[in-house]
Structures are given as structure tokens and as C-alpha cells.
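Colleague: Okay, sequence plus prediction incoming.
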Amino acid sequence: MKAVQITSYGAADVLRVNEVDRPAPGAGEVLVSVEASSVNGHDVIIRAGEMKMVSGRRFPIGTGLDFAGTVAATGADVEGYRAGDRVWGMVHPRQRHTTAGAAEYVVVSADRIAHAPAGLSPVDAASLVVTGATALIALRDSVHLAGGERILVRGAAGGVGTAAVQLARAMGGHVTALARGHHAQLLTGLGADEVRDYGSTTSDQIGPFDVIVDTVGTELNCYRSRLGKGGRMVTVGLSASALAAIAASSVYGARRIRTFSANPGSAVLRDLAKHVTSGALRPVVHSVYPLADIAAAHEAFERGGAVGKHVVAVSA
């Protein structure tokens, strides 16, 4: 089978599409025939060598955190799935993989997949796995958004941002989206009550907010100051400076800056599917690349400025 592998740490040109043996599922595992995967920050960070304590120094290393496709086979003790079922899921982000979601087949534990929403194409499904799950965990489990609360989504045009705008609206929040001004029509269509241009809007010109969801990871203290009484903030844009700001914010108690490791299992994916089925959440895909051009997809991700997700079509 074809699988994208990291051959050494570095820029996108270290990615190779190699021929490898097709894996077989063990007990409690499922073999998925992958139709699409997407490019996530985790993939780029691993490839660049910024998480060597997790990925190690032995090559090759698989890439592709998420996937959508069909069940090809199941191992012993797997219930609820059979060959031909359409599924979506993700590999474990803290485990080392020689092949991962950007491959023709992937083996994962059955508790890391769920049935994909009916009517959603593999490309659309792959675009929502990590972004949708991250936004759902942030809003529901981290900051506990309640109906009627004022929420700011910073970096609203990105993958997590577009999902967060939609889910926040579905949860009854009054949504302010901060993004490039020319994305206003799209974000309003996704459910934003107000769109502010980050190029001409400073943090002290907006708010106060009950909830802030940040996907950028910069100027965190400035935005934290825009929380009202009882406000909560979470960031998913992690960097060295962001981690320092998160640690320093602990003195503010409930108004500190929160973060979390998005590592969704089947339960979160099933909940996410309900939001898709209800019409509350729809995919936003910026571009689709064939598997052979995954290096170009990584480069596009690193350039930034995308609206939604870069997706890799594994099967034609």
C-alpha cells in the first residue's frame, strides 16, 4: 500500500510516499481503508522535529492525524463495526506510528473511530475530525459555553475557528468572529453575529466577553484582559510564548487561560456527528490535494491564510 512517511525531520520535502506492507488489525483494532486525511498543526510540528520526545529519532514516521474511509477488516473483540461501514477517526497523537492517516490503510483501536455522518463525503468528513472535535471540547468541556453568553472566536476563519463559530452559535452563544475582514460574509453565513477585522481591531476595542476561544496563540494576556466577570478563556494555538502566558495566568483563577490536549475518542466523534446531522456544523474546505502532493499541502498550511482546511484525497 502507499503511505506518506517522514524520512527525517525538516521542511515539507522530507515527506515521501512509500510502498509499505498493509497492516493487519489485532484484538480490539479496526483496519480502515482511508479515502481522505487532512493536514493539522500536529502533523507539521512532528515533521519539523518539534516533538522529538514523542516521535523519537527512528525513521520513517507516519503522518496524518485524522482520516475518513471505510472499514476493511476488524480484529477480535470488536463490536459495532463491520466491513464496508463508513467511519471517521484519528490515530493517537502521543503514540509513534510508522504509518498513520495519510496512507491507503490505517489500523487504529476501535475506540478511536465512529460512524461518519451519512451524506458527508470523505473529504468533508476528514476536514471536520480534528477541527470539529477540538472546537467541541473547547466550548463544551473547557469553557462550558452557556446560551446567551458573549463569545469571541479569535482566528475564526481557520479550521478550528470555523467549527467553533458554528458550534458556539448552535449552543446559543452570541458570537463575535475575529478574522480578516474579507471573510466576513463567510463567517456571518456560519453563524457569527458580528465579524471584526483583526487587521484594524485591537484587543482593547472589543469586549468584554464571557468566553474567548483563541486559535492563534499570541497576545494571550491582552485578550484575557477582555474577559468580563466570571469569564473563561481557552487557547488551542500553542507555542513557547503561549505556554508561558498560560502558566502565568494561573494567578487569575477561573479567569486564567486554559488549554487542553485534543485527543477525542469514539464518544466525542459520535457527538460531533450529531451536530453535523442536525445541520449545526458543516465542513469548510480550503483546498484538496492528491496523496502524491502532500508536501504542497503541508507548505500551504505553513503559509497560513487558509479558510477552513487543507485536505488530502488518499483515494481518487
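Modeller: Good, I have the coordinates.

Colleague: use CA for all of it now, contacts and neighbours both
Modeller: Noted.

Colleague: just so I have it, where are all the strands in the stretch 51-200 of the chain?
Modeller: Here the stretch 51-200 of the chain has its strands, by DSSP state E, counting those that start in this stretch, at 61-62, 66-74, 86-90, 105-109, 113-115, 150-154, 174-179, 194-197.

Colleague: can you list the ones you listed in JSON lines and add mean neighbour count?
Modeller: Formatted as JSON lines, the strands of the stretch 51-200 of the chain follow (neighbours: other Cα atoms under 10 Å):
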{"stretch": "strand 61-62", "mean neighbour count": "24"}
{"stretch": "strand 66-74", "mean neighbour count": "26"}
{"stretch": "strand 86-90", "mean neighbour count": "27"}
{"stretch": "strand 105-109", "mean neighbour count": "24"}
{"stretch": "strand 113-115", "mean neighbour count": "24"}
{"stretch": "strand 150-154", "mean neighbour count": "27"}
{"stretch": "strand 174-179", "mean neighbour count": "26"}
{"stretch": "strand 194-197", "mean neighbour count": "18"}
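
Colleague: Which among the ones you listed is found nearest to residue 248?
Modeller: Nearest to residue 248, of all the strands of the stretch 51-200 of the chain, is strand 150-154, at 20.4 Å by Cα to Cα.

Colleague: Does the closest one pack against any helices or strands, and if so which?
Modeller: If you count contacts as 3 or more Cα pairs under 8 Å, 6 or more residues apart in numbering; DSSP states H and E, strand 150-154 packs onto helix 159-170, strand 174-179, strand 209-214.

Colleague: ok, structure two:
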Amino acid sequence: MKAIVQDSYGPADVLHLRDIDQPAMNDQEVLVQVRAAGVDPGVWIFMTGRPYLARLAAGPRRPRVPVRGRDLAGVVVAVGARVTRFRPGDEVFGTCPRGSYAEFASAPEPRLARKPANLSFAQAAAAPVSGMTALRAVRDSGAVRPGQRVLVIGASGGVGSHAVQIAKAYGATVTAVCAPARAAFVLGLGADDILDYTSEEVDSRGPIHDVVIDTGGDRPLSLLRRALTPHGTLALVGGTYTKGPVLSGYDRQMVRAPLLSLFVGQRLRSVSAVERTRDLSELGNLIESGALTPAVDRTYPLAQAADAIRHLRHGHPAGKIVVTV
């Protein structure tokens, strides 16, 4: 089968389209013919091996998993002997730990759910990683309740575009932080108001937000806290690409926010990177109800996966980028 493979860490130039063996499948896994796969910051991190802390999971000198990509949508072609929820021909979406930028991918049964019928494969592939992250930011870390005021920083990105819609589904009033060129896009997602970061900072309106969801990763905690009510909650999603090779912007989540939370009235929370069956199922329910529609910025064919990752890094996409197979 054809797949996007890398032998070493580095920029998108390390990615190559190659013929490799079809992935093996154990008794609890599902073999999926991939139709589409999402592009997210995690792909960039494991491609470059930066911040270096990521190499503890990915491999110290080269990637243990050579095929890139994590979330996918496709059609089941075979199931393991202990799989009970799927059979060949089922359309599914979810995540794959051994790479989804390929014609076929194997995934543990709990990492998959039936593809919502109202989505294309490209839309479904845009949902799992970013959608589950946004769900945890809104529901778990942010504990958003009806009537609260929520500020979403990076509202036009992959996680942010999901977070705006999920926060609205949870009954919040949402202010979306974005550039003027993305205002119509985020208002179309359901945002109630726009904060243009090119003309005002996120704390310019005072401490009025019950929850701040920061997907940008480049603002100091002191600034973000000034946008929160005295007992509000800050949900931190991800870090920057450029601030240091070891921790990058993630030191806010891993070091500073947990320590500061011990001494202030505000709750400063990190959004955990956990993929769970119940989160994927809840995401599917929100999609099927019409409360959430994954936004696709553009698609790239498999052979151009490197260009897709470059666009993620430099193109400021509106919603998610998707690789089609």
C-alpha cells in the first residue's frame, strides 16, 4: 500500500510517499481503508520531534511509528476475532496510533465510532483529534455551564472552531478571538461576538469571562487571567511551535499553571491529550444533532501530505486541513 513515511525528524521535506506493507491487525483491532485523515499540530510535533520532550513518546533518535497521521475516516475491510462493534463495510471515524496517512490503517476498536451519516469522509476526518480536544476543554477543563461567558482564543483553528460550537451547544455566550479576515467564518460557527486581536488584546474588555479557552499557546498566564472573572477557569490547549526546543510553550501547562493554581482563586487547567470511546461517541452525537459541524479549510491528496502540513504551519487555516486518500 502507499503511505507517507519518514525515517528521521525534521521539516516536511522528511516525508515521502512509499509502498509499504499493509498494517498487521490483532484480535482487538479493525483494519480500515482510509478515505481521509486530518492534519493537526500533533502531526507537526511528531514529524519534527520538537519540543524534544515529545521524543520520549515518539522515539529518541527517529520516529518509532514511521507513518504520520492520527485521525481518520474510512471503511472497515476486516475485523479482529474479538471485535464486536464493527463489521466489513461499516463507515467509521476515529484515531489510529500507527499512522493514518496511508491507504490502510489498523486501529483498536475503542478508538473508532460509526461515521455520522450527515458528514463526508473529509469532514469526519477533521473531527476526532481536534473535536475531542475541544470537548475536553469545554466540558472537563472548562466545566462550561448554560449562561456563562466563554472566550475562545484561536477560534478559527482546528480545536477553536470545534470549541466555539461545543460551547454554544452547552448554552454559553461565546466571544471568538480571531483576525478580521476570519470574522465571518467564526460568526458562521455560532459565535456571539468577535474580538479582533489585531486591534485589541484579550484582556481589553476586563475580567468578564467565566471561561477562557486558549488554543493559541503564546500569551502569558498573567494576561489571560486578566480576561477571567475572579473565580473563572482558564483551559490551556497546546503550546507554540517556536518558543524553545525542550518544552516550547507547553511549560505553561506542565509547570507554571499547576503551580499558580495553588495560590489564586482562578482555576488554571490543562486540557489532557486522552482519546476515549465515550468522548468520540459524544462528539458523534453532537454532530448528528446538528450542534457541531467540523469545518474543513481545504483538502490535499495523499501524495501532497507534506504541503498540507506546511499549510498548517504557515497558512492560518480556517478549520481543519484534511488529507484525502
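Modeller: Perfect, I can see it now. Keep in mind the model is a prediction, meaning the values are calculated, not measured.

Colleague: now for the helices and strands packed on strand 150-154 of structure 1, which one comes closest to residue 123 of structure 1?
Modeller: When these are compared by Cα to Cα, helix 159-170 sits nearest residue 123 of structure 1, at 13.6 Å.

Colleague: How about the contacts made by the aligned residue in structure 1 for residue 73 of structure 2?
Modeller: Counting by TM-score structural alignment, residue 73 of structure 2 corresponds to residue 68 in structure 1. By Cα atoms under 8 Å, 6 or more residues apart in numbering, the contact list for residue 68 of structure 1 reads 34-37, 86-89, 116, 122-123, 125-126.

Colleague: Roughly how far does residue 68 of structure 1 sit from residue 243 of structure 1?
Modeller: According to Cα to Cα, to the nearest Å, residue 68 of structure 1 stands 32 Å off from residue 243 of structure 1.

Colleague: Next up, the contacts around the nearest residue to residue 25 of structure 1 once chain neighbours are set aside.
Modeller: Using Cα to Cα, 6 or more residues apart in numbering and skipping residues adjacent in sequence, the residue nearest residue 25 of structure 1 is residue 75, 5.1 Å away. Residues counted as contacts of residue 75 of structure 1 (Cα under 8 Å, 6+ apart) are 25-30.

Colleague: For residue 267 of structure 1, see how far away residue 75 of structure 1 is.
Modeller: From residue 75 of structure 1 across to residue 267 of structure 1, the span is 20 Å (Cα to Cα).

Colleague: Mind listing what's buried along the helix or strand harbouring residue 42 of structure 2?
Modeller: Assigned by DSSP states H and E, residue 42 of structure 2 belongs to helix 41-48. For helix 41-48 of structure 2, the buried set under the neighbour-count rule, 16 or more other Cα atoms under 10 Å, comprises 41, 43-48.

Colleague: Which one of the residues you listed is nearest to residue 221 of structure 2?
Modeller: residue 41 (21.3 Å).

Colleague: residue contacts, the residue nearest to that closest one when sequence neighbours are not counted?
Modeller: Distance criterion Cα to Cα, 6+ apart; nearest residue to residue 41 of structure 2, sequence neighbours excluded, is residue 312 at 7.6 Å. Residue 312 of structure 2 sits next to 39-41, 321 when contact means Cα under 8 Å, 6+ apart.

Colleague: out of those, who's nearest residue 230 of structure 2?
Modeller: residue 41 (31.6 Å).

Colleague: ok so, going back, got TSV for the contacts of residue 68 of structure 1, with distance to residue 274 of structure 1 too?
Modeller: Converted to TSV, these look like this (distance: Cα to Cα, whole Å):
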residue	distance to residue 274 of structure 1
34	22
35	22
36	21
37	21
86	15
87	14
88	13
89	15
116	10
122	17
123	18
125	13
126	16
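
Colleague: Which contacts among those residues does structure 2 share?
Modeller: Counting by both residues aligned by TM-score structural alignment, their matches' Cα atoms under 8 Å, the contacts of residue 68 of structure 1 that remain in contact in structure 2 are 34-37, 86-89, 116, 122-123, 125-126.

Colleague: Could you check how many residues crowd around residue 208 of structure 2?
Modeller: 18 (other Cα atoms under 10 Å).

Colleague: Verify the contact between it and residue 224 for me.
Modeller: No. In this structure residue 208 of structure 2 lies outside contact range of residue 224 using Cα atoms under 8 Å: 11.6 Å.

Colleague: Quick one: distance of stretch 113-122 of structure 2 to the chain centre.
Modeller: Distance, stretch centre to chain centre, for stretch 113-122 of structure 2: 17 Å (Cα atoms, centre = their mean, to the nearest Å).

Colleague: in structure 1, what residues pair with it?
Modeller: By TM-score structural alignment, stretch 113-122 of structure 2 lines up with residues 114-123 in structure 1.

Colleague: residues of that stretch that come out buried?
Modeller: 114-117, 120-123.

Colleague: same thing with stretch 182-195 of structure 1?
Modeller: Going by neighbour count (16+ other Cα under 10 Å), the buried part of stretch 182-195 of structure 1 is 183-184, 187-188, 190-193, 195.

Colleague: quick one: contacts of the longest helix anywhere in structure 1?
Modeller: Taking DSSP state H as the criterion, structure 1 has its longest helix at helix 122-136. For helix 122-136 of structure 1, contacts defined as Cα under 8 Å, 6+ apart pick out 35-38, 40, 65-69, 88-90, 116-117, 159-161, 163-164, 167, 262, 264, 268-269, 272, 283-285, 288, 309-313.

Colleague: Average offset of that helix relative to structure 2?
Modeller: Aligned to structure 2 and superposed, helix 122-136 of structure 1 gives a mean residue distance of 0.9 Å (mean Cα distance after the TM-score superposition for structure 1).

Colleague: tell me the angle that helix makes with strand 209-214.
Modeller: 130 degrees (axes from the mean of the first three to the mean of the last three Cα atoms, to 10 degrees).

Colleague: Trace the residue nearest to residue 41 of structure 2 over to structure 1, please.
Modeller: By TM-score structural alignment, residue 312 of structure 2 lines up with residue 301.
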